[in-house]
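Participant: only the shape, not the letters, is given here:
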């Protein structure tokens, strides 16, 4: 990522703590910190955008790569990407006239950990 692209600061609790819900009940502070991440993903367009970015070659994509998958205008797609970026789920880097988006690894790890079930050996979920 170039020095010109500055990630939006996300509270460390949102990305680092995420005690799996199956291990212990979530506290008020953690819920308040994680809720904006989940809220950003709760929109079907944004959920699809995350999926497209994650599955795109090199795990990064620009609006020009994402636009054909939707019957939406470029400004609308850019708005949804901005919401994901501001929630701390995507990093972005400007290259020429295009902005490329990548999922923040720590945000993806937090989401996976949040819903990780503690499963005894030999048991399937």
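Facilitator: Cool, the structure landed. Small disclaimer: the values here were computed from a predicted structure and weren't measured.
Participant: could you use CA atoms for every contact and neighbour count after this?
Facilitator: Fine.
Participant: measure the one residue sitting closest to the centre of the chain to residue 69 for me?
Facilitator: In the chain, the centroid-proximal residue (C-alpha atoms, centre = their mean) is residue 89; its distance is 2.8 Å. As judged by C-alpha to C-alpha, to the nearest Å, residue 89 and residue 69 stand 20 Å apart.
Participant: chain center to whichever strand or helix holds residue 110: distance?
Facilitator: Using DSSP states H and E, residue 110 falls within helix 105-114. Helix 105-114 sits 9 Å away from the centroid of its parent chain (C-alpha atoms, centre = their mean, to the nearest Å).
Participant: ok, and what's touching that helix?
Facilitator: Under the contact criterion C-alpha atoms under 8 Å, 6 or more residues apart in numbering, helix 105-114 has outside partners 14, 15, 16, 17, 18, 19, 20, 21, 88, 89.
Participant: comparison target below:
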């Protein structure tokens, strides 16, 4: 069984220099790793893609479930992992929950991983 990573609050934006700037500190590397771990699933990647390209901004769990052909409970689990990583925000509207991607969190991750950022 793989060793579990420590639990830290990763909802805040990544606050470290790009990986190409200098060798990363342990705490910064852990922050990036936890966010990448949250994305390291094909269903989660597809959910983020659906949320980023949604015309109406927020998408209901039921529509996301249909988009990835999974049960709503399974989709809710995946969205929970993305929410813990700060990549998705959710809002209850009556009986439904609507989700939207936090583009700024995904952009921060892209900036940290961009090898050309410090050139």
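Facilitator: Arrived safely, thanks for sending. Quick caveat: nothing in here was measured; it's all calculated off a predicted structure.
Participant: how close are the two chains, by TM-score?
Facilitator: Scored against TM-score structural alignment, normalised by the length of the second structure, the superposed chains reach a TM-score of 0.80; 111 aligned residues with a C-alpha RMSD of 2.1 Å.
Participant: can you show me the strands along the second structure?
Facilitator: Ranges of strands in the second structure, per DSSP state E, are 59-60, 88-93, 96-101.
Participant: make TSV out of the ones you listed and add distance to residue 28 of the second structure and mean neighbour count.
Facilitator: Output for these, formatted as TSV (distance: least, C-alpha to C-alpha, whole Å; neighbours: other C-alpha atoms under 10 Å):
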stretch	distance to residue 28 of the second structure	mean neighbour count
strand 59-60	32	19
strand 88-93	21	15
strand 96-101	23	19
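Participant: any chance of CSV for the ones you listed, columns distance to residue 77 of the second structure?
Facilitator: Compiled in CSV, the strands of the second structure are given as follows (distance: least, C-alpha to C-alpha, whole Å):
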stretch, distance to residue 77 of the second structure
strand 59-60, 14
strand 88-93, 12
strand 96-101, 13
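Participant: nearest to residue 25 of the second structure, of those?
Facilitator: Across these, residue 25 of the second structure has its closest neighbour in strand 88-93 (26.1 Å, C-alpha to C-alpha).
Participant: so that closest one matches what in the first structure?
Facilitator: Strand 88-93 of the second structure corresponds to residues 90-95 in the first structure, going by TM-score structural alignment.
Participant: residue 78 of the first structure is in contact with residue 62, isn't it?
Facilitator: No. At 9.5 Å, residue 78 of the first structure and residue 62 do not qualify as touching, with contact defined as C-alpha atoms under 8 Å.
Participant: where along the first structure do the helices fall?
Facilitator: Listed in chain order, the helices of the first structure (DSSP state H) span 12, 28-41, 44-55, 63-66, 74-86, 105-114.
Participant: closest one to residue 95 of the first structure among the ones you listed?
Facilitator: helix 63-66 (12.1 Å).
Participant: quick one: map residue 116 of the second structure onto the first structure.
Facilitator: Match for residue 116 of the second structure (TM-score structural alignment): residue 118.
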